[in-house]
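Enquirer: Just to be clear, the model below is a prediction. Sequence and coordinates:
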Amino acid sequence: MLFNSLDFCLFLPLVFVLYWYGTRHSLRAQNALIVLASYVFYGWWDWRFLLLILGSTAVDFWVGRRIAASSGGRRRAYLGVSIAVNLGVLIYFKYADFFLASFAEAFTFFGHPFSRQALGVVLPVGISFYTFQTLSYSIDVYRGKLPASNDPLAFAAFVSFFPQLVAGPIERATRLLPQFGRRREFDYDQAVYGGKQILWGLFKKMVVADNCAVVVNEVFADPGAYAGSTLLLGAALFAFQIYGDFSGYSDIAIGTARLFGIRLTRNFAYPYFSRNIGEFWRRWHISLSTWFRDYLYIPLGGSRGTQVRVIRNTFVIFLVSGLWHGANWTFVIWGGLHALYFLPLLLTGRNRKYTGIVAADRKLPSGREALGMLGTFTLVTIGWVFFRADSLGEAWLYLERIASASLFAEPIFPGRRDALVTVGFVLLLLGIEWWGRRRDVPLLQVEGILPRRLWIMFYYAFAVCTLLAAGRSQAFIYFQF
């Protein structure tokens, strides 16, 4: 079920009414409704994939209890069960065909043609997200950061909570699970706040991302047919497509969770206002970046030890992050490229240079900040070419065309007028985010400068404009991960 679909427009109000009018006096009833609604939401695509969620839930609930009741080597063994099951399921469904293809290509490269037949495994929606979420629970119980859950219903709600089930944020059990252990009371202000965040997320997805997708899909389908200038703008529009698409999903998820009295982790913090790559990764897909930091990078030794070890750890975390996004060498290269971007900052101790809001006490950035943001966006956009391309060959062709003399030709887009309107939507997005960059939801900035009646009218007008300007409906990009 898509957030931007008619099905969800009917599903959400129904669940909301049942939740607050039918279950508000009982914690178990609240959690039971959340689990039921989440299974309906996920099973809308294919009910058979519910078996994976049920299996993951059962295994990690059992593992958590066994870890809590054991000691020494037995605890490590039970943790190993959770890691093996979760990663085993993820590797099979997401990477089996990729590894088979790479194996066959390696044999062919060395002069031994190897015929193979693809398994044709269908990738379950959101499997990368909920497997990481349940895996973090087992690890945190093992580390003693939280007690093992004794309530299977609350645990099932934690694993399957529908707003963030298929594309995050990837929640930690230490933050989300306790919220299902206490009855929620309706908070009008939080519900209204959530509605405003949903509105902002729908704008980013339906107006910005979906309109960018029309141009991006045309350009990336045949990069050899376009001038370098057109390809450059196409790459920039993909940067805003994936940002509007993914951060829009996160905003809708976080806002929807607020409607049910649940707080989720902020997942994006205006990443395109970053002044270097280190700041970008503190602002982009925050829940995944911190997951890899806490469960992979730090256990490997982090930034402690020799430079060789630091370089190794940095490449490991970025390459694994790339592979997490998809079973294609383009994602591995994308991850490796960001490791190369990040290493100079890490080795010189400048990776934590920018931790505050850009131009926090000014209306405009300084010249140095503006150059830093432009340079960071350029590096990130080069990486997005590999992320979006279907193959390494296509990515190299795309970049070669950008680097050619045709970069200085007039950019000609398919549907030129629509492309210009899309650029206008992108500029509007940037303007609103810059204006409200001190808030989690930039639209809220209007409440600080207008009387109540006027800002209420503003929200209604913005909602109407969002619906009128909505582009062609597109599936969320991160559903494939």
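Expert: Received it, and whenever you're ready, just let me know what you need. Since we're looking at a predicted model, the values are computed, not measured. Numbering: from 1, shown residues only.
Enquirer: CA atoms for contacts and neighbours, from now on please.
Expert: Will do.
Enquirer: what's the single longest helix in the protein?
Expert: Ranked by residue count under DSSP state H, the longest helix found in the chain is helix 73-109.
Enquirer: what's the next secondary structure element after that one?
Expert: Of the helices and strands lying after helix 73-109 in sequence (DSSP states H and E), the nearest is helix 127-143.
Enquirer: Tell me how far whichever helix or strand comes after that following helix lies from the chain's centre.
Expert: Sequence order places helix 152-160 as the next helix or strand after helix 127-143, per DSSP H and E. Averaged C-alpha coordinates place helix 152-160 at 22 Å from its chain's average position (Cα atoms, centre = their mean, to the nearest Å).
Enquirer: helices and strands around helix 152-160, which ones?
Expert: On a contact count with 3 or more Cα pairs under 8 Å, 6 or more residues apart in numbering; DSSP states H and E, helix 152-160 meets helix 27-43, helix 50-69, helix 127-143.
Enquirer: if we can go back for a sec, any idea how far the longest helix of the chain is from the middle of the chain?
Expert: 22 Å.
Enquirer: Flag every buried residue along it.
Expert: Residues of helix 73-109 classed as buried under the neighbour-count rule (16 or more other Cα atoms under 10 Å) are 75, 77-79, 81-83, 85-87, 89-91, 93-98, 101, 104-105.
Enquirer: rewinding a little: for the helices and strands packed on helix 152-160, which one ends up most surrounded?
Expert: helix 127-143 (a mean of 23; mean count of other Cα atoms under 10 Å).
Enquirer: next up, a second structure to put side by side with the first:
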Amino acid sequence: MLFNSFNFALFLPVVFILYWFVTNKNLKIQNALLLISSYFFYSCWDWRFVFLLIFSTLLDYFSGIQIEKSNNPNERKFWFWLSITINLGFLGVFKYFNFFADSLKDLISVFGFQVNMWSLKVILPIGISFYTFHGLSYVIDIYKKRINAEKNFIDYAVFVSYFPLLVAGPIERATHLLPQIKKKRIFNYDQAADGLRQILWGLFKKIVIADNCAVYANMIFNDSAHYSGSTLVMGAVFFAFQIYGDFSGYSDIALGTSRLFGIELLQNFSFPYFSRDIAEFWRRWHISLTTWFKDYLYIPLGGSRGGKWVQIRNTFIVFLVSGFWHGANWTFIIWGLLNAIYFLPLLIFNKNRDHLEIIAYKSNWPSFREIFLVLITFGLTVFAWIFFRANNIHHAFQYISGIFSKSLFSIPDLRPRDVISLIIIFMIMEWLGRRNKYALEKMGFQYHRIFRWTLYSVLLIVIFLFGTQEQEFIYFQF
């Protein structure tokens, strides 16, 4: 069930009405409704994988309890590693088995041997990377004695499978989400209205920006050998806005939907294309994953302790693992490596914490230096996105070689003025709302209500006018 589908437009009001008007007097029944709704939501893709989700939930639930109640260090380690191994094992089998099998086959063929490697004929369970990381962080936090194990299975199961975030995040923490699940919730009109605004903005990002950019990005990437260098640059830029509109649009809809139920989720995007260096970009892009890797990989590896070489090593490990998390393809690993290389000068010269506030936070206009830094950072990011989007390494290098050809300074073969105009309008709105959690959060609140409702109406009309057929979200494949 897609957020941008007619089915979800029916599903959400039904759950909302049952939640606030039928089960609102009993927190246990209310949470049970959220759990049933979440399993139904997930089963709409493939009901068989609901059993995998339930098994993963049961594993971490019982492992957490056993870890907490045991005073024997060896027994604690047993339950800890049992949970970690099985969770990563499922992720490895479904997501990476065929990748390693094909890579081994290619390596053997280099030495002149031909082998037939066995591969799995299975589809990737949707959202497995996200709900696996929910469970991993929960078990790790219990093992490190940061939190207590949750004894109520329904409450814990809602934490893992809460439908707004189930298939593409944000990646929540038990310390943030579980207390909200366990606490009595009272309907808050302002919170719900804010949720609807964020849903509207997320739908605009997805349907108007991402899906329309996708038409041209796919056209150019799928036939890149026949386009000029300038057109290939345009294709890479279109993909940059496609993936941003797609993924941050999903996150906005997820956060907005959750606000309708009185639950606040972690912010996942904070205007990343206004970043002045790559470190700032990664503080603003997929924030929940970045902080997850910082807390559960970078810091355990030694973090910033132990000197500059340790920091460099740990940074490269995090970026490479992040690339591999995104997909079983060498293109994602190269994408992660590129971002690590971009990050390296900032780390060496201690410049990685220079830009903590959003650009031009206290003024309306950026300086020429800030504009230059934003353009450089955006250019580096777009270049890395080529590897993210390419079918394989050969395709990526073919695409890049096509860019750096004599036709780079020619007039592009395609000139979709409508999509370019939409991107410009979108970025203006993002700029005006950059100090807030999302662009529409406080836009126009100083004006009369008529202005705000006119803006909402225009966005709805544009969504219907420029909406293409239902398109899956990119991050569903991860």
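Expert: Cool, got the structure. Source: prediction; values computed, not measured.
Enquirer: I'd like to know how far residue 310 of structure 1 sits from residue 303 of structure 1.
Expert: Remark: distance between residue 310 of structure 1 and residue 303 of structure 1 (Cα to Cα, to the nearest Å) = 5 Å.
Enquirer: ok, the two, which is more surrounded?
Expert: residue 310 (20 against 17; other Cα atoms under 10 Å).
Enquirer: Where does the nearest residue to residue 227 of structure 1 once chain neighbours are set aside sit: helix, strand or coil?
Expert: In space, and not counting its chain neighbours, residue 227 of structure 1 is closest to residue 406: 5.1 Å by Cα to Cα, 6 or more residues apart in numbering. Residue 406 of structure 1 falls in the helix class when you classify it by DSSP: H, G, I helix; E, B strand; the rest coil.
Enquirer: Settle this for me: residue 406 of structure 1 is touching residue 232, isn't it.
Expert: No. Taking Cα atoms under 8 Å as the definition, residue 406 of structure 1 is not a contact partner of residue 232, at 10.5 Å.
Enquirer: Same drill for these two, tell me which one is more crowded.
Expert: Comparing residue 406 of structure 1 with residue 232 by other Cα under 10 Å, the one with more neighbours is residue 232, at 23 against 16.
Enquirer: Specify, as a residue range, where the strand or helix carrying that one falls in structure 2.
Expert: Take DSSP H and E as the rule and residue 232 of structure 1 turns out to sit in helix 228-259. Alignment of helix 228-259 of structure 1 against structure 2: residues 229-260, by TM-score structural alignment.
Enquirer: roughly how far is the matching stretch from the heart of the chain?
Expert: 10 Å.
Enquirer: Next: stretch 222-241 of structure 2.
Expert: Worked out by Cα atoms, centre = their mean, stretch 222-241 of structure 2 lies 24 Å from the chain centre.
Enquirer: For that stretch, buried residues please.
Expert: Under 16+ other Cα under 10 Å, the buried positions of stretch 222-241 of structure 2 are 224, 227-241.
Enquirer: can you give me the end-to-end distance of stretch 347-356 of structure 1?
Expert: 21 Å.
Enquirer: er, stretch 357-368 of structure 1 actually
Expert: Terminal-residue distance, stretch 357-368 of structure 1 (Cα to Cα): 14 Å.
Enquirer: What are the contacting residues of it?
Expert: 273, 274, 275, 369, 437, 438 (Cα atoms under 8 Å, 6 or more residues apart in numbering).
Enquirer: of those, closest to residue 298 of structure 1?
Expert: residue 274 (23.8 Å; Cα to Cα).
Enquirer: Quickly note the distance from that closest one to residue 365 of structure 1.
Expert: Relative to residue 365 of structure 1, residue 274 of structure 1 is positioned 11 Å away (Cα to Cα).
Enquirer: can you tell me the helix or strand for the alignment partner in structure 2 of residue 289 of structure 1?
Expert: Superposed on structure 2 with TM-score structural alignment, residue 289 of structure 1 falls opposite residue 290. If you go by DSSP H and E, residue 290 of structure 2 is part of helix 287-293.
Enquirer: Identify each buried residue in that helix, please.
Expert: 287, 288, 289, 290, 292, 293.
Enquirer: before we move on, what about stretch 12-28 of structure 1?
Expert: Quick answer for stretch 12-28 of structure 1 (16+ other Cα under 10 Å): 12, 15, 19, 20, 23, 24, 27, 28.
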